[in-house]
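# Dropping a prediction and its sequence here:
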Amino acid sequence: MKVILLQDVKGQGKRGQVKEVSEGYAQNFLIPRGLARLATDGNMKTLDQQNKAEDKRKAQEKADAEALAAKLNETTVVLKAKAGEGGRLFGAITSKQIAEALQQQMKLKIDKRKIELQDSIRSLGFTNVSIKLHPEVKATTKVQVTEE
């Protein structure tokens, strides 16, 4: 019996896949629990439309991320911090502070976990910071740390 999986089923497959399973397994377990539905022509067309809508949504998300990346690549974020001799900072600039500065200066809401800093910024000057906007799109913005 062919069924369309509505959710991931361990040992069977992922959501949206069409699988051939035994009739008893489908009738007694998958369908009553809402894990699958019969693979009729109507249900197959609905699945196809859902897949097309999902692909379109993902393409739109990627396009939006690329537009934001182009904007961020041209941006310089300016942060002020107290510094001592030789341009060393008292403390450090973290990804949280960079996210807050982006929020204030550009009105962009970017999650601090998407900002990829290998180590906190501990000196004055310019630093290139990578921001992961989408699994396939990264932006690089400059962070300028100046003395207060």
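That came through, no problem.

# Every contact and neighbour count from this point should use C-alpha atoms.
Noted.

# what's the spacing between the longest helix seen in the chain and its chain's center?
Looking across the chain with DSSP state H, the single longest helix is helix 41-73. Remark: helix 41-73 is offset 13 Å from the chain centroid, using CA atoms, centre = their mean, to the nearest Å.

# which outside residues touch the helix or strand just after it?
Under the assignment DSSP states H and E, the closest C-terminal helix or strand after helix 41-73 is strand 76-81. With contact meaning CA atoms under 8 Å, 6 or more residues apart in numbering, strand 76-81 is reached by 89-90, 98, 101-102, 105, 141-148.

# For strand 76-81, what is the distance to the chain centroid?
That offset, for strand 76-81, works out to 25 Å (CA atoms, centre = their mean).

# buried residues in that strand?
Buried residues in strand 76-81, defined by neighbour count with 16 or more other CA atoms under 10 Å: Thr76, Val77, Val78, Leu79, Ala81.

# for those residues, which one is nearest Ala63?
Using CA to CA, Thr76 comes nearest to Ala63 of these, at 22.3 Å.

# One more to weigh against that first structure:
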Amino acid sequence: MAKLILTHEVTGLGAPGDIVEVKDGYARNYLVPRGLATGWSKGAAKEIEAIRAARAKRAHATVESAAAVRDSLESKRFTVAARSGAGGRLFGTVTTKDIAEAVVAAGGPQVDRRKIEAKGHIKTLGTHQVVVHLHDEVAAKVTVEVVAADA
């Protein structure tokens, strides 16, 4: 078992700054090469505190403010234009960055793209549901409409 410090959010494992124990192969082949975690050491306490301070700064201050943002996000539909071929298949995928930009373009709040979670890749035109994690206890289910872009 490898002991690591998470530097990014990993679904099902933890948030930045958390100390986790995972199997050696998962750490060596996935988490560390992708920059999602670093090795644990005694001197890493300062790094953990810096990560937690940055996360607290980016997060919504209270559950109530996060709930207000959730209500505003869930009441709207956000449109993402993407190039598509025959049958409604996209050339590529709609990324979390595209979704975050669509939220801001529609007059919504600034959303961190790392807090957006889509079930699988969005590769077709139509309506899709994504989850935006606003606070540890608050998540918004956002409707994203993918439409064909004019070429």
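Everything's here; your move. All figures in this text were calculated on a predicted structure; none of them were measured in a lab.

# from the contacts of strand 76-81 of structure 1, which ones fall inside helices?
Counting by DSSP H, the contacts of strand 76-81 of structure 1 place Ile98, Ala101, Leu102, Gln105 in helices.

# average gap between the strand ranked longest in structure 2 and structure 1?
Ordering each strand of structure 2 by length in residues (DSSP state E) puts strand 139-148 first. With mean CA distance after the TM-score superposition for structure 1, strand 139-148 of structure 2 departs from structure 1 by a mean of 0.5 Å once superposed.

# Could you check the angle the longest helix of structure 1 makes with strand 137-147?
Here helix 41-73 of structure 1 runs at an angle of 30 degrees relative to strand 137-147 (axes from the mean of the first three to the mean of the last three CA atoms, to 10 degrees).

# spatially speaking, which residue is in the middle of structure 1?
Structure 1 has His134 as the residue nearest its centroid, 4.6 Å off, counting by CA atoms, centre = their mean.

# Next one: that residue from Lys71 of structure 1, what distance?
Counting by CA to CA, to the nearest Å, the gap from His134 of structure 1 to Lys71 of structure 1 is 15 Å.

# From the contacts of strand 76-81 of structure 1, pick the one nearest Ala63 of structure 1.
Using CA to CA, the contacts of strand 76-81 of structure 1 come closest to Ala63 of structure 1 at Thr141, 18.6 Å.

# roughly how far apart are that closest one and Val78 of structure 1?
11 Å.

# For burial, what's the neighbour tally of Gln104 of structure 1?
A total of 12 residues lie near Gln104 of structure 1 under the criterion other CA atoms under 10 Å.

# Hmm, I typed the wrong one, I wanted Lys46 of structure 2.
Lys46 of structure 2 has 10 nearby residues by other CA under 10 Å.

# same question, Gly86 of structure 1
8.

# returning to what we had before: in ChimeraX, how would I select just the buried ones from the contacts of strand 76-81 of structure 1?
In ChimeraX, this line selects whichever of those come out buried by 16+ other CA under 10 Å:
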select :89,98,101,102,141,142,143,144,145,146
